[in-house]
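[1] Turn this into a structure:
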Amino acid sequence: MTSDGNLWRASSVEGLATTPLAEDLRADLVVIGAGFTGAACALEAAKQGASVVLLEANTIAHGGSGRNVGLVNAGLWLPPDEVLAQMGEADGARLVEALGQGPQMVFDRVAEHGIACEATRNGTLHLAHSPKGFAELQDRFRQGNRHGAPLQLLDAEETARRTGSAAFHGALLDPRAGTVQPLAYCTGLARAAQGLGARVHENSPVTAIAHGDGLWTVTANGHNVRAPKLLLATNAYHEGIAGAFAPQFVVVNYSQFATAPLPEAARAKVLPGAEGCWDTALVMSSIRLDAAGRLIVGGMGNAEGLGRAVHAGWARRKLRALYPDLGDLPFEHQWRGKIAMTRDHIPKVVNFGPSAYAVFGYSGRGISPGTVFGTAAAQALLRDDPAAFPLPVMKGYKEHLRGLHEAYYEFGATLTHATMRPR
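    Now for the predicted structure:
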């Protein structure tokens, strides 16, 4: 197994030249965090002619954006009826519609800016891991179609043909969706923003934020960036910043294991349409291919923590259960990322000061929502129009019992992976 761990970092062909912040700057907008949300915001603001400074504590897409499964899904984890039930008819419908168009926004940016991110728009498959799971998919199918989504319900035979595995009881195909190499996609957004004039500074951790005289002062590397507009887009990788609003969420770990490239005979049978997949199990798992034909198996849990051996053993058993002929294919890459989950699984936008927003809590759906919300953030800030966001803006948000919930999720994933036979 390679020492770099993260396949996406090893295989990305996108790049941009940056330097750490080394001088004081003045701009129209300062963005903290160069993941999907921050990079999309910087790109949209630069397209509108604003001067932008994008600050990243580590490297572009260092956090969840560069550790993502790479599924460009439409909508949230929640089925649309539940979104409307929680948010109300008008607000819920607006969010469902906006995120339903999210994959189109992603693939439009890929095409417009020539982002080399292995973009494949052949849909995604939500796989039924059990008869109960298939019943859930039937309900999601009815709800999605009622709200205008062109979903297709597949039986077990068609699912087996598309996945190359007989382990599933059916699937829900969303043709709007697809896959990308997520780190490359995020890097491409930042590269495009830079090409339009945005200042992008990696290795520039923000240590303090203050507001006075109509300006935000953001301190990084001992230098100050001053701007009237501010976006905090750190999500699950938020680090301590003096004077700043601290987003609250539950951290959920997700780990992935990538095999060596499949033999040619297997590539013709395993996900021949290259759809990205995840299943209906409570402790969710995912499968997908990359452009080189590596099979990537993912699951909840921290494969870099105390349960590393348990999660690694589960990944091997999962591979053997799904594809017995490939069960001994070596894993060449292993990595994990952190998900910012909110208790209702709906993203949050908090207005924490004059012309300042924090966006967080995609609950595992980062690519399309991050692109949608980042773009909306630029519009909301530059136009002084919070209605540009696809949901109501909040003045504050608290996530209660975070530590307890984080321990619950990790313990549940570890126990499941230790005791349950993968299907």
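
[2] rest of the way, CA atoms for contacts and neighbours
    Fine.

[3] Against Ser285, how distant is the residue nearest the centre of the chain?
    In the chain, the residue lying closest to the centroid (Cα atoms, centre = their mean) is Gly366, at 2.3 Å. Here Gly366 is placed at a distance of 16 Å from Ser285 (Cα to Cα, to the nearest Å).

[4] again, but for Leu326
    According to Cα to Cα, Leu326 and Ser285 sit 18 Å apart.

[5] Shouldn't Ala380 be within a strand?
    No - counting by DSSP: H, G, I helix; E, B strand; the rest coil, Ala380 falls outside a strand, being helix.

[6] Pull the number of nearby residues for it.
    Counted with other Cα atoms under 10 Å, the neighbours of Ala380 add up to 19.

[7] from memory it sits against Ala387, does it?
    Yes - counting by Cα atoms under 8 Å, Ala380 sits close enough to Ala387 to count as a contact (7.0 Å).

[8] Arg383: neighbouring residues, count only.
    Residues near Arg383, counting by other Cα under 10 Å: 11.

[9] How about Leu401?
    Neighbour number of Leu401 under other Cα under 10 Å is 10.

[10] Can you list the residue ranges for strands in the stretch 1-150 of the chain?
    Under the criterion DSSP state E, counting those that start in this stretch, the stretch 1-150 of the chain contains strands at 25-26, 29-32, 52-55, 71-72, 124-127.

[11] Columns distance to Gly170 on top of those, output as TSV?
    Listed next are those as TSV, based on distance: least, Cα to Cα, whole Å:
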stretch	distance to Gly170
strand 25-26	55
strand 29-32	42
strand 52-55	44
strand 71-72	19
strand 124-127	6
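
[12] would TSV of these with distance to Thr207 and mean neighbour count be doable?
    TSV is the format used below for the strands of the stretch 1-150 of the chain (distance: least, Cα to Cα, whole Å; neighbours: other Cα atoms under 10 Å):
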stretch	distance to Thr207	mean neighbour count
strand 25-26	16	16
strand 29-32	11	28
strand 52-55	11	28
strand 71-72	33	28
strand 124-127	40	26
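
[13] Surely Leu329 is in contact with Phe257?
    No - in this structure Leu329 lies outside contact range of Phe257 using Cα under 8 Å: 11.4 Å.

[14] for comparison, sequence B:
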Amino acid sequence: MDDLSLWNLSAAEPPLAATSEAPVEGAADVVIIGGGYTGLATALFAAARGMSVQVIEARCIGYGGSGRNVGLVNAGLWVPPDKLVETLGPKVGRRFLDLFGNGPQVVFDLIEKHQIRCEPRREGSIHAAHSAAGLRDLQGRFDAWRRHGAPVDLLDRDEMQDRTGTRLYRGGLLDHRAGKVNPMGYARGLARAALGAGARISTGAPATGLVRQGALWRVTTARGTIEAPQVVLATNAYGGALWPDLDRAYSVIHFFQLATDPMGEASAQVLPGGQGLWDTAPVMTALTRDAEGRVIVGSMGRMIGTPQGGISARWARKRLARLFPDLGALRFTQGWDGRIAMTPDHMPRICHLETGLFAPLGYNGRGITTGTLFGRALAQVLAGAPRESLPLPVTPLQRLRMPGLQSRALDLAFTAHQMIGGV
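    A predicted model of the protein is given here:
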């Protein structure tokens, strides 16, 4: 699985080889299906509370979105703050804003506590205005976040050029709460911490059955069976058909990325302040630079072709040439994509499917903070805290109409965007 993503190769945290042989048998207080941020954070916090925990992962730690994403540790959601309060109501909405506004701090505190080797950077993140309309949207977000006391700056074109190295953007919103990590390094570090707290983790053990027998859930895997009174389906966009219609609760979009060779000082003009960036365009571009001077650019859609040639590599070269014409000829050595679970209102869900069965999903591209915070909160509820303590009210499974058709339509649109250049 070396080609899973660049992060799979560059993460300083090594894979936890011992987990691949761990059996799945007996009983536990909670079984967690999925070895990404949500499952591992749930396991860490539940085990730290003295619960017996079994994590089951079909492939390797971070195989899904956790090991494939951009690595931005953002505060808040896609939804603007005022809209979120309107949707959730004043009491829950403001509590949610406070919690998710502090989300990056929770992540970086875990990294520090457990000495997770994931290239953490705390210089903030930049939301870049691709147009006049995008700048107006960022002005509104800036005003709303400032009313809520958030440390954000609205950047003009000159300030954006200083921060990003390009004059292409009209302006931007710099959120000082945010940062970035090597996303696979963070996932592996959470797994190491969860093991240290007493959790059991089995990788290469796809779950094949989930049935309730009396007061217990019986989880069948390729390497054995285990029973528990509580189960967390922490698979998000990689859930498959383990639970009926779970994959109808969201639409899937793909997001691809390409990484250059390590460029050393030649890459210093790209985001010289160390932030990661995403823009306001309807088909978003994301941009970051890693510790070894690789420039990593991505957008919505599947990876088409190879890093050395094909539609995606051609799009990436054109995009970077427009942003940074002085970079010269670029060689991409890694390319990958991943799946994102999107909900119609861009709000995540914590679904209560049946007694003792929870499914957090629909992170809308905000997996690092959302998965960590949801995992911590779910662990509290699994240990006996009231469900009202969760960041969001639990909901039943809400099935969308024809999510597969919508996903295919978006795929076609994103492919066309790549083919025409997207610039």
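
[15] just to revisit the earlier point, looking at Leu329 and Phe257 of structure 1, which one has more neighbours?
    Phe257 (28 against 17).

[16] That one maps to what in structure 2?
    Residue correspondence to structure 2 (TM-score structural alignment): Phe257 of structure 1 is matched to Leu258.

[17] average gap between whichever strand or helix holds that match and structure 1?
    Under DSSP states H and E, the secondary-structure element containing Leu258 of structure 2 is strand 251-260. Following the fit onto structure 1, the mean deviation recorded for strand 251-260 of structure 2 is 0.4 Å by mean Cα distance after the TM-score superposition for structure 1.

[18] what's the average per-residue distance for the helix or strand that comes right after that strand once overlaid on structure 1?
    Remark: after strand 251-260 of structure 2, the chain's next helix or strand is strand 276-279, criterion DSSP H and E. Once fitted to structure 1, strand 276-279 of structure 2 is off its aligned match by 0.4 Å on average (mean Cα distance after the TM-score superposition for structure 1).

[19] Figure out the length between the terminal residues of stretch 317-333 of structure 1.
    End-to-end span of stretch 317-333 of structure 1 (Cα to Cα): 17 Å.

[20] I would like the residues contacting that stretch, please.
    For stretch 317-333 of structure 1, contacts defined as Cα atoms under 8 Å, 6 or more residues apart in numbering pick out 1-2, 4-7, 164-167, 257-260, 297, 316, 421-423.

[21] mind running it again at 6 Å?
    Stretch 317-333 of structure 1 is contacted from outside by Met1, Thr2, Gly5, Leu7, Ser165, Phe257, Ala258, Thr259, Ala260, Pro422, using Cα atoms under 6 Å, 6 or more residues apart in numbering.

[22] Any chance of CSV for these, columns distance to Ala281 of structure 1?
    Below are those laid out as CSV (distance: Cα to Cα, whole Å):
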residue, distance to Ala281 of structure 1
Met1, 28
Thr2, 30
Gly5, 26
Leu7, 25
Ser165, 17
Phe257, 18
Ala258, 21
Thr259, 23
Ala260, 26
Pro422, 10
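
[23] Nearest to Val72 of structure 1 among those residues?
    Val72 of structure 1 lies nearest to Leu7 out of the contacts of stretch 317-333 of structure 1, by Cα to Cα, at 17.7 Å.

[24] Relative to Pro324 of structure 1, how far out is the closest one?
    Using Cα to Cα, Leu7 of structure 1 is found at 23 Å from Pro324 of structure 1.

[25] again, but for Thr416 of structure 1
    21 Å.

[26] Of those two, which one has the most company?
    Comparing Thr416 of structure 1 with Pro324 by other Cα under 10 Å, the one with more neighbours is Thr416, at 19 against 12.

[27] burial count for the residue lying closest to the more buried one once chain neighbours are set aside?
    Using Cα to Cα, 6 or more residues apart in numbering and skipping residues adjacent in sequence, the residue nearest Thr416 of structure 1 is Val283, 7.3 Å away. When neighbours are counted by other Cα under 10 Å, Val283 of structure 1 registers 16.

[28] What separation do you get for Val283 of structure 1 and Met341 of structure 1?
    Per Cα to Cα, Val283 of structure 1 is found 14 Å from Met341 of structure 1.

[29] With Leu84 of structure 1 instead?
    Distance from Leu84 of structure 1 to Met341 of structure 1, by Cα to Cα: 19 Å.

[30] of these two, who's got more company?
    Comparing Leu84 of structure 1 with Met341 by other Cα under 10 Å, the one with more neighbours is Met341, at 25 against 18.

[31] Tell me who's in contact with the more buried one.
    Phe249, Val250, Gly361, Ser363.

[32] Filter these by whether they're kept in structure 2.
    Retained in structure 2 (both residues aligned by TM-score structural alignment, their matches' Cα atoms under 6 Å) from the contacts of Met341 of structure 1: Phe249, Val250, Gly361, Ser363.

[33] Contacts only, for the match of Phe257 of structure 1.
    Ile296, Val297, Gln334, Gly335.

[34] Give me the neighbour count for the third one.
    Right, Gln334 of structure 2. Counted with other Cα under 10 Å, residues neighbouring Gln334 of structure 2 total 21.

[35] What distance do you get for the aligned partner of it in structure 1 to Gly102 of structure 1?
    Counting by TM-score structural alignment, Gln334 of structure 2 lines up with His333 in structure 1. As defined by Cα to Cα, His333 of structure 1 lies at a distance of 29 Å from Gly102 of structure 1.

[36] same question, Gly170 of structure 1
    25 Å.
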